[in-house]
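*Asks:* have a look; sequence and predicted model below, questions after that.
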Amino acid sequence: MSSPDASTLERFRRRIKGERGARVHWSSEDIHRIAKRYGLRERDIDRSVVELPRRKFAEIQQQPTSVTGADYTATLSTARVDRMFDSIAVGGWDLKEFRRNPVVLLSHDSQAMPVAKASAGVWIGSGKLKGAITLAPDQDELRKLIDGGFLTAISVGFRPGKWKFSEDKSRPYGIDFQDGHELLEFSLVSIPANPDALIDRAIVQPTSASSGKSADALERQRERERTLRNLRLVR
């Protein structure tokens, strides 16, 4: 069997390492599954992903329960097909561990110290994953860039759960992330993968406009629904 051409390897490398914002933390099983889609063999996988970065995350204090004192709120993710031709189901986010370590990075650089924290954590409302941002005390220049409209975009870093390749013929290598995607961090970036992922012009409160329920209540409701779905599968 002949070796894959350079363009195939490059497309696979961009798929795994990320393009327009590296944000997906693939497992070894995921990487092999994607490689098969590209027609690659074991030895080709090693060549393509050998430079994958190892991410480390600093521990910071637990976030408060309201947006009081937050500098900004932002849309972190929606179900819109993004520039990688992927979609992320909003109802499938696993936010538990992030709430214990709510780091906000700059351009997914986990080797550097966080530039902010998600002071009110994250919540889901109106079909969007939202978050509140409090900048670190030494980030005056970053604050000027945001306030001046020079830096307005967000990108999520996450570990995939259940996913499948898109059945949409217009995006044959696109992926639909369906459930259990664990949020690890989100970042301030120049260009987002999802065009909807932007800092709000005004602070948005963590409630559901349609039901008026709190973010915590909505999260508990989604957890109950997910548990019931799993029980039905077991039976």
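*Replies:* Sure, I can see it.

*Asks:* rest of the way, CA atoms for contacts and neighbours
*Replies:* OK.

*Asks:* in which helix or strand does residue 130 reside?
*Replies:* Element membership of residue 130, judged by DSSP states H and E, is strand 128-135.

*Asks:* ok, structure two:
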Amino acid sequence: MKHSIRVQVKQLKSPTENRVLRFIGSTETEDRDRDVIRATGWQLENYKKNPVFLWAHDYTVPPIGRALDVRVENKQLVFDIEFPVKGLYPLADTVYELYKGGFMKATSIGFQR
């Protein structure tokens, strides 16, 4: 099951060139498939052991970032994503710049029922 929402992206400070963006990954609003994910249902322990940020749910390519912080706050799944230093991974650079420039405004979370 995939869940997509429009988000506002916020630039955060980091030791790696300020390449950290904050995302709202999920809210308690109905998605395209009419599913609602309750914030109290998030089980993040396993994800936090390897908090990778994948591009388009693609497990066949390296992740484009890592979650420095992931938490439930105000009934929302919030995550701060650190992108690699510029020049290390061109796909990550492109995605970072598209989010930062406002060209991409959504995220998608994957989960199993």
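*Replies:* Received, thanks. Keep in mind that what you see is a predicted model, and the values were worked out from it rather than measured.

*Asks:* any idea what the TM-score comes out to?
*Replies:* Superposed pair, TM-score by TM-score structural alignment, normalised by the length of structure 2: 0.76. Supporting alignment: 96 aligned residues with a CA RMSD of 1.8 Å.

*Asks:* ok, back up a step: what range in structure 2 does the strand holding residue 130 of structure 1 sit on?
*Replies:* Using TM-score structural alignment, strand 128-135 of structure 1 corresponds to residues 76-83 of structure 2.

*Asks:* what does the matching stretch contact?
*Replies:* Identification of contacts with stretch 76-83 of structure 2 by CA atoms under 8 Å, 6 or more residues apart in numbering yields 14, 19-28, 39, 53, 64-72, 92-93, 96.

*Asks:* 7 Å instead?
*Replies:* Residues outside stretch 76-83 of structure 2 that contact it (CA atoms under 7 Å, 6 or more residues apart in numbering) are 19-28, 39, 64-72, 92, 96.

*Asks:* now do stretch 103-113 of structure 2
*Replies:* By CA under 7 Å, 6+ apart, stretch 103-113 of structure 2 touches 1-8, 25, 98-99.

*Asks:* buried sites along the longest helix that structure 2 contains?
*Replies:* Using DSSP state H, we find that the single longest helix of structure 2 is helix 90-100. By neighbour count with 16 or more other CA atoms under 10 Å, helix 90-100 of structure 2 contains the buried residues 92-93, 95-96, 99-100.

*Asks:* try stretch 66-79 of structure 2
*Replies:* 66-67, 70-72, 76-79.

*Asks:* redo those residues as TSV? Include distance to residue 43 of structure 2.
*Replies:* Shown next, in TSV, are the buried residues of stretch 66-79 of structure 2 (distance: CA to CA, whole Å):
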residue	distance to residue 43 of structure 2
66	18
67	15
70	11
71	10
72	10
76	13
77	11
78	13
79	14
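
*Asks:* what is the most widely separated pair among these?
*Replies:* Pairwise distances across the buried residues of stretch 66-79 of structure 2 (CA to CA) peak at 18.7 Å, for the pair 66 and 76.

*Asks:* if any of the contacts of stretch 103-113 of structure 2 are buried, put those into a PyMOL selection.
*Replies:* Only the buried entries of the contacts of stretch 103-113 of structure 2 go into this PyMOL selection, using 16+ other CA under 10 Å:
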select buried, resi 3+4+5+25+99
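
*Asks:* state which helix of structure 1 is the longest.
*Replies:* The longest helix of structure 1 (DSSP H) is helix 215-234.

*Asks:* I'd like the list of the contacts of stretch 76-83 of structure 2 that fall within helices, please.
*Replies:* 92, 96.

*Asks:* restricted to strands, list the contacts of stretch 76-83 of structure 2.
*Replies:* If you go by DSSP state E, these have 20-27, 65-72 in strands.

*Asks:* and the helices in structure 1, which stretches?
*Replies:* Under the criterion DSSP H, structure 1 contains helices at 6-17, 28-37, 42-49, 96-100, 140-147, 215-234.

*Asks:* just put the ones you listed in TSV and tack on distance to residue 160 of structure 1.
*Replies:* Formatted as TSV, the helices of structure 1 follow (distance: least, CA to CA, whole Å):
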stretch	distance to residue 160 of structure 1
helix 6-17	12
helix 28-37	9
helix 42-49	17
helix 96-100	14
helix 140-147	29
helix 215-234	16
